[in-house]
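1. No sequence on hand, only this structure:
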């Protein structure tokens, strides 16, 4: 029988791996491949995606994405997020980490697989002008919105709660533009200014209607084990606090506070990060596999810095 600490760690690891009892095979397979991959240990992508801030970023990305009625229609009509949220989370993590840590062939194949799955996601949604518009998950505008929302969330939350980014914020936007290109996003932003400019072009299309409110409520209260709920409430508050004000207002979400005085969320968030970090492998299996591949290929990397 597991002791309480070991049991809690097993539950936590299961949340990120769809309850896999062992390290998923796809992570181990990242050690294979014939090149160093698109990114390395000194990249902005490794710094951001290898940090604990991804726990907040994932929440924020889902919140932002839900504001576009076309993107939300695809999730509402075709996703099984209500009945299998861990499966959807695990699939997203697999794509992000494969592109970040895998060799170029693995990254290309993972992105192509997502696009094939997207080919089945199609339907219609109502625009803010009241028009019926057809959508597919591979629609260029929707692909751009998802990419922009992801980049915005991961950058903003790391800036709020994480450490330094090698090369600065622009370097992260430029790194993740590679992922955008793999997903067939045309001319993805490569600087923070371009990111904000492209996001602004969607402002008139965004809304928080009943369907969006339902999705946001699910994101706010997902069916997590009881042992993880208090920590998740802190992470959700951190995601809300780091949202751009426009998006926060659309969703009618508020930074926790006592009346008009906002409560600090950074320190509690850092405490949650520390607890999770102590419960998971550091570095994680994906980064460990990537470093082993790079060593096999003779790529000289600097020693890993703690993030």
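-> Ah, there it is. If you're wondering where the values come from, they're calculated on a predicted model, not measured in any experiment.
2. switch to C-alpha atoms for all contacts and neighbour counts from now on
-> Noted.
3. And the strands in the chain?
-> Secondary structure of the chain, counting by DSSP state E: strands at 122-126, 132-136, 257-258, 261-262.
4. Can you add mean neighbour count and give the ones you listed back as CSV?
-> Below are the strands of the chain laid out as CSV (neighbours: other C-alpha atoms under 10 Å):
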stretch, mean neighbour count
strand 122-126, 16
strand 132-136, 15
strand 257-258, 10
strand 261-262, 10
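5. Quick one, which of these gets closest to residue 300.
-> Within those, the stretch nearest residue 300 is strand 132-136; the backing value is 42.9 Å (C-alpha to C-alpha).
6. Take this one as well and set it beside the first:
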């Protein structure tokens, strides 16, 4: 082997070693597992059956992208603006005592629902429904009245679904170079399947319906001292010091992607999306470079689709209707 070839090989090995280190730390942060192995990997790999989505469909593409790092923060901010979902988080969530545990629980539901078999999705929905059964109480509405609530209340569950879905969609549109198969309408329509096992079957099925729903919920949103307390925590969570600089910027990116009136409600400034976008895109590219291109979750899901007879040699045997419709 020539000297320059040996140096290139040595450099690749060093890069791979660094990627393994960064990848383990990154996945440990998101999953809570000290080895960086997602505890729900087995649920994704299990069975020889298909799931709700295929690799060429919008939910798979959106949720496999690192723009979800921004979308997740944005979704928390959106949900905090509704006093019902806010009270549920404050009174029944371990977000302050075990923030990474709550984060990993949310990631688990998103990951299993997107990439696992329908049987695993059903089991995950049962887990979430069991937790929701214990989340109940009273909250003060934006008009000052006291009302009863439960986490399974279709009205509140619909708001959480819309806030979640709209956040991941907008952040992908703003910060990811990957087109969405079938566009926004396909993502919204297909992701509606995710909440059926949670007991919610009336949700927006298009971007126009989603926007109309957001307008209907707008009078219910408000900011109180309790809201500000939760938002302060979202802005400054107890993360490892090495993660805080990147998180601080991703928080700004999440805020920049929100509508102006939502930014004004939150009261933390109105960062320019035009200035934030290129930096965020490059930051996400850097994170991907640092952790490497491998995705254990996607790899496990694709192996399962091979066993299910839907893929061969890494390719889908038939493209989905949404993929055929373009982006």
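-> The structure has been received and is ready for your questions. Source: prediction; values computed, not measured.
7. Out of the strands of structure 1, the one nearest residue 197 of structure 1 is which?
-> Residue 197 of structure 1 sits nearest to strand 132-136 of all the strands of structure 1, at 23.5 Å, using C-alpha to C-alpha.
8. with structure 2 superposed, average distance for the closest one?
-> Here strand 132-136 of structure 1, set against structure 2 after superposition, deviates by a mean of 0.9 Å using mean C-alpha distance after the TM-score superposition for structure 1.
9. what does that strand correspond to over in structure 2?
-> Using TM-score structural alignment, strand 132-136 of structure 1 corresponds to residues 146-150 of structure 2.
10. Repeat that for stretch 201-208 of structure 1.
-> Mapping stretch 201-208 of structure 1 onto structure 2 (TM-score structural alignment) gives residues 216-223.
11. residues of that stretch that come out buried?
-> 221-223 (16 or more other C-alpha atoms under 10 Å).
12. contacts for that stretch?
-> For stretch 216-223 of structure 2, contacts defined as C-alpha atoms under 8 Å, 6 or more residues apart in numbering pick out 81-83, 141-143, 159, 265-266.
13. Contacts only, for the residue nearest the centre of structure 1.
-> Nearest residue to the geometric centre of structure 1 (C-alpha atoms, centre = their mean): residue 58, 3.7 Å. Residues near residue 58 of structure 1 by C-alpha under 8 Å, 6+ apart: 153-154.
14. Please say which position in structure 2 it maps to.
-> By TM-score structural alignment, residue 58 of structure 1 lines up with residue 72 in structure 2.
15. From residue 315 of structure 2, how far off is its match?
-> From residue 72 of structure 2 across to residue 315 of structure 2, the span is 30 Å (C-alpha to C-alpha, to the nearest Å).
16. out of the contacts of stretch 216-223 of structure 2, which are inside helices?
-> Among the contacts of stretch 216-223 of structure 2, the members found in helices (DSSP state H) are 83, 159, 265-266.
17. Top of those residues by number of neighbours, please.
-> The most neighbours of any of these, using other C-alpha atoms under 10 Å, belong to residue 83, which has 23 neighbours.
18. which residue lines up with that one in structure 1?
-> In structure 1, residue 83 of structure 2 lines up with residue 69, judged by TM-score structural alignment.
19. do residue 163 of structure 2 as well
-> In structure 1, the residue equivalent to residue 163 of structure 2 is residue 149, according to TM-score structural alignment.
20. Tell me if I'm right that its match and residue 68 touch.
-> No - counting by C-alpha atoms under 8 Å, residue 68 is not a contact partner of residue 149 of structure 1; they are 10.1 Å apart.
21. My read is that the match of residue 83 of structure 2 contacts residue 130, right?
-> No - in this structure, residue 69 of structure 1 is not within contact of residue 130 by C-alpha under 8 Å, at 11.6 Å.
22. Distance check, residue 303 of structure 2 against residue 296 of structure 2.
-> In this view, residue 303 of structure 2 and residue 296 of structure 2 are 10 Å apart by C-alpha to C-alpha.
23. who's more crowded, the two?
-> A side-by-side neighbour count of residue 303 of structure 2 and residue 296, using other C-alpha under 10 Å, places residue 303 first with 18 against 14.
24. ok, now how distant is the more buried one from residue 248 of structure 2?
-> 36 Å.
25. that older thread, can you tell me how far the match of residue 83 of structure 2 sits from residue 243 of structure 1?
-> Computed as C-alpha to C-alpha, the residue 69 of structure 1 to residue 243 of structure 1 distance reads 19 Å.
26. And for residue 25 of structure 1?
-> From residue 25 of structure 1 to residue 243 of structure 1 the distance is 35 Å (C-alpha to C-alpha).
27. Between those two, point out the one with more neighbours.
-> More crowded of residue 25 of structure 1 and residue 243, by other C-alpha under 10 Å: residue 243, with 22 against 9.
28. show me the contacts for the aligned partner of that one in structure 2.
-> Aligning on TM-score structural alignment places residue 243 of structure 1 opposite residue 258 in structure 2. The neighbourhood of residue 258 of structure 2, defined by C-alpha under 8 Å, 6+ apart, consists of residue 74.
29. same thing with residue 79 of structure 2?
-> Taking C-alpha under 8 Å, 6+ apart as the test, what residue 79 of structure 2 contacts is 85-86, 159-160, 163-164.
30. any idea which of those residues is closest to residue 126 of structure 2?
-> When these are compared for distance to residue 126 of structure 2 (C-alpha to C-alpha), residue 160 wins out at 17.7 Å.
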